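In: sequence and computational prediction follow.
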Amino acid sequence: MSVAAFLDMTGARLPVVQAPMAGFAGSRLAIAAMRAGGIGSLACATLTGEQVMAEVDAIRASGPGPINLNFFCHDLPPAPDETAWLKTLAPFYAAEGLDFRIDAPPLRRPFDEAMMQVVERVGPEIVSFHFGLPEDWFLKRIRAAGARVFGNATNVDEAQALAARGCDAMIAQGFEAGGHAGHFLFGHHPVGLSSLLPAIVDAVDVPVIAAGGIGDERGVRAAMALGASAVQAGTAYLLSPETMTSQAHRTRLTEATADDSVFTNLFSGRLARGLRNRLIETLGAVNDAAPPFPYASAALAPLRAKAEAEGRGDYSPLWAGQGVALARAEPAETITRRLGEAALEGASA
């Protein structure tokens, strides 16, 4: 689908989707992206329904533009036995002078009836999903509420499965993308964006949004040349003043290179791409002791809180994609406009 058709479908002026980044991107970032003409996104997996409604109210009050509410579609297993994980973390607790306790952060929860009612109440233009799609009756209600449905694919099989269930557009999430890998049909078999994007474009008849390692005009133009109808950027925004990125995270972002970004299961129990820190260097990026998603973060919370209070990111999920060196400390509105104008140029080239 052409860029013009994508813009007409979404109501955006620029073919840029600000990535929903739980814990880092709230209403301020969405507002800035929308003011520039892009699509503003809100990550809802760690928010209550009341918090989602409050954030949407703030976004709507700022002016017009398309809002994307993003949800997870994972299975939530019963609480696991964390004995092995607690034993693994014991030396860190001792080193930090902490007595063990669990100050559990909000679990990342899958889309459910309560959030369905929130969607119906606030009426977003777009509802997007990570880790697959919810049941068909939810999709029917989402469409009845006037929203488009976007999915996330990490391979061609997933893209075709999403298209078969009626997705209006899909995100082609390349290997380079920061945060959680969105695979859902089978194991994690990552593919770089330059190979993934044209394969998905050729396999489906809906707009494809390129994501993964896109941080400047060169990456945007390359994605458009490979057939993308729009681009999604996340890491590119992490240094902007509108994000909730911690100071420790900001410091690492300014010095990091592509090879500092690795897939790890330590912070949530599921593979996600972030920057190396003390926990990763000590335990390895992937450790079998970590509980399944989304339970791993609870036991890390006290360690993370103490370190961040001291300006350290030793136990924090420093999410960032391989395009981390391209991130700039610019206002999010400027970033959106810069990437969006490059996308328009790339589409017309």
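Out: Cool, got the structure.

In: going forward, measure contacts and count neighbours with C-alpha atoms only.
Out: Will do.

In: so where do the strands sit in the stretch 151-300 of the chain?
Out: 169-173, 179-180, 208-211, 230-233, 261-264, 272-275 (DSSP state E, counting those that start in this stretch).

In: tell me which of the ones you listed sits most buried.
Out: strand 208-211 (a mean of 30; mean count of other CA atoms under 10 Å).

In: figure out how far that one is from the centre of its chain.
Out: The chain centre lies 13 Å from the centre of strand 208-211; the measure is CA atoms, centre = their mean, to the nearest Å.

In: which elements pack onto it?
Out: strand 169-173, helix 193-203, strand 230-233 (3 or more CA pairs under 8 Å, 6 or more residues apart in numbering; DSSP states H and E).

In: for those, give me a markdown table that also has distance to residue 185.
Out: Listed next are those as a markdown table, based on distance: least, CA to CA, whole Å:
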| stretch | distance to residue 185 |
| --- | --- |
| strand 169-173 | 14 |
| helix 193-203 | 15 |
| strand 230-233 | 22 |
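
In: list the contacts of residue 46.
Out: 22-23, 106-109 (CA atoms under 8 Å, 6 or more residues apart in numbering).

In: one more time with 10 Å, if that's ok
Out: 22-23, 52, 71-72, 105-110 (CA atoms under 10 Å, 6 or more residues apart in numbering).

In: this is the comparison structure:
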Amino acid sequence: MKVTSPVLGSLTVPIVGAPMAGGVSNPLLAAAVSDAGGLGMLAAGYRTPEQLAADLVHTRDLTTAPFGVNLFVPARPDRDRLAPSVEAFREELAPLADRLGVEPGPVSWGDTDHWADKVLLVETLAPAVVSCTFGLPDVEAVARWRAAGIEVHLTATSPEEAAAALALEPDALVLQGHEAGGHRATHDAAAEPVLIDHLGLLETIAPGTDVALVAAGGVMTSGDVRRALDAGAAAVQVGTALLLATESGAGRTYRSALRDPGLTERVTTRAFTGRVAGAVRNDFVDRHGPAAPHAFPVVDQLTKPLRRAAAEAGDVQNIHIWAGSGWRACQDAPAAEILQGLTP
């Protein structure tokens, strides 16, 4: 086990709460994970700078323990090449949108998820950790965060991405295996993710680096945690295991879908956002996955009103049900109790 990150080294429980965007990883969940001895993480993705500032302040009010925040590195989809397939996808969604009483959302090809503002916000409010997904931050952002005393954790899904991340000398590297729920953290949205699990990534990367490694993907039991630690991880990152936690921001329909006996298969799909993501298979995946272009975040913008309307209607067949392998083991319990059960 390698622990070069002071924050990870200070944890009494070697578990990081995965930053799950869309409201799941709210201040209550982040604080609960940190108070239980792990590292709670806020998800900045899809939040405005004002919302993120409120989340950071709220979490700091709830806990004195270290916590972190995760940022989406901006995607730059090729508008000239992808616009025709995006428009065709909009037309494909129209009948379902009409049935749900909404319209596909407007698209913004230049959407950066407020990257520049969030870089400054994190620098100013200085949580213990900032992590990045969907790519690598520039050298200037890393330098600014470090100067503010913030640990920088980067994410990789393959040995090649790990090598690029390690060149920035992060304090920790999150290795996300293909078992993970939600978006794969691939640096190139158009690329098909490498089919390698978190143990395979650890076995490949751990011998060649002294940087602290965090294993992510399908970690649902104390045995999973022990195997990752034995393979060289300083900690594990869990998301799916916390979806049904008392403090989780997962909505009513999402929670119901995770317990639906008619939903039995997990797949990877671009159907909802244009990025490959691990999800429970439903009608939306079957009908729209094949046609979804790899245009993130544009596809996400198109489908968001449909998914929101379906969630409000209790329609589990037309929401995204992000889930990692082993999602059936999710527990409806306080986060502290879930972490206790995961601790070897």
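Out: Yes, it's here. Everything numeric here is computed off the predicted structure, so don't read it as measured data.

In: returning to what we had before: I'd like the strands of the stretch 151-300 of structure 1 laid out as a markdown table, including distance to residue 86 of structure 1.
Out: Shown next, in a markdown table, are the strands of the stretch 151-300 of structure 1 (distance: least, CA to CA, whole Å):
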| stretch | distance to residue 86 of structure 1 |
| --- | --- |
| strand 169-173 | 33 |
| strand 179-180 | 23 |
| strand 208-211 | 35 |
| strand 230-233 | 35 |
| strand 261-264 | 18 |
| strand 272-275 | 21 |
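
In: which among those is found nearest to residue 199 of structure 1?
Out: When the strands of the stretch 151-300 of structure 1 are compared by CA to CA, strand 169-173 sits nearest residue 199 of structure 1, at 9.6 Å.

In: once aligned to structure 2, how far is the closest one on average?
Out: Once fitted to structure 2, strand 169-173 of structure 1 is off its aligned match by 0.8 Å on average (mean CA distance after the TM-score superposition for structure 1).

In: for the longest helix seen in structure 2, which outside residues touch it?
Out: Ranked by number of residues, the top helix in structure 2 under DSSP state H is helix 79-100. Applying CA under 10 Å, 6+ apart, the contact partners of helix 79-100 of structure 2 are 77, 101-107, 109-110, 271, 274, 284, 287-288, 291-295, 298-299, 302-303, 305-310, 313, 315, 318.

In: list the buried residues in that helix.
Out: Residues of helix 79-100 of structure 2 classed as buried under the neighbour-count rule (16 or more other CA atoms under 10 Å) are 83, 86, 89-90, 93, 96-97, 100.

In: now stretch 17-24 of structure 2
Out: 17-21, 23-24.

In: helices along the stretch 1-150 of structure 1, start to end?
Out: 3-10, 27-36, 49-62, 83-96, 113-122, 136-144 (DSSP state H, counting those that start in this stretch).

In: counterpart of residue 317 of structure 1 in structure 2?
Out: Mapped onto structure 2 by TM-score structural alignment, residue 317 of structure 1 lines up with residue 320.

In: meant to ask about residue 169 of structure 1, not that
Out: Using TM-score structural alignment, residue 169 of structure 1 lines up with residue 172 in structure 2.

In: wait, which of the strands of the stretch 151-300 of structure 1 is closest to residue 41 of structure 1?
Out: strand 230-233 (10.3 Å).

In: for the stretch 151-300 of structure 2, what spans make up the helices?
Out: So, for the stretch 151-300 of structure 2 - with DSSP H, counting those that start in this stretch - the helices run 159-166, 198-205, 222-230, 252-258, 283-288, 298-312.

In: do you know how far residue 29 of structure 2 is from residue 229 of structure 2?
Out: 24 Å (CA to CA, to the nearest Å).

In: more neighbours: which of the two?
Out: Between residue 29 of structure 2 and residue 229, counted using other CA atoms under 10 Å, residue 29 has the larger neighbour count: 27 against 22.
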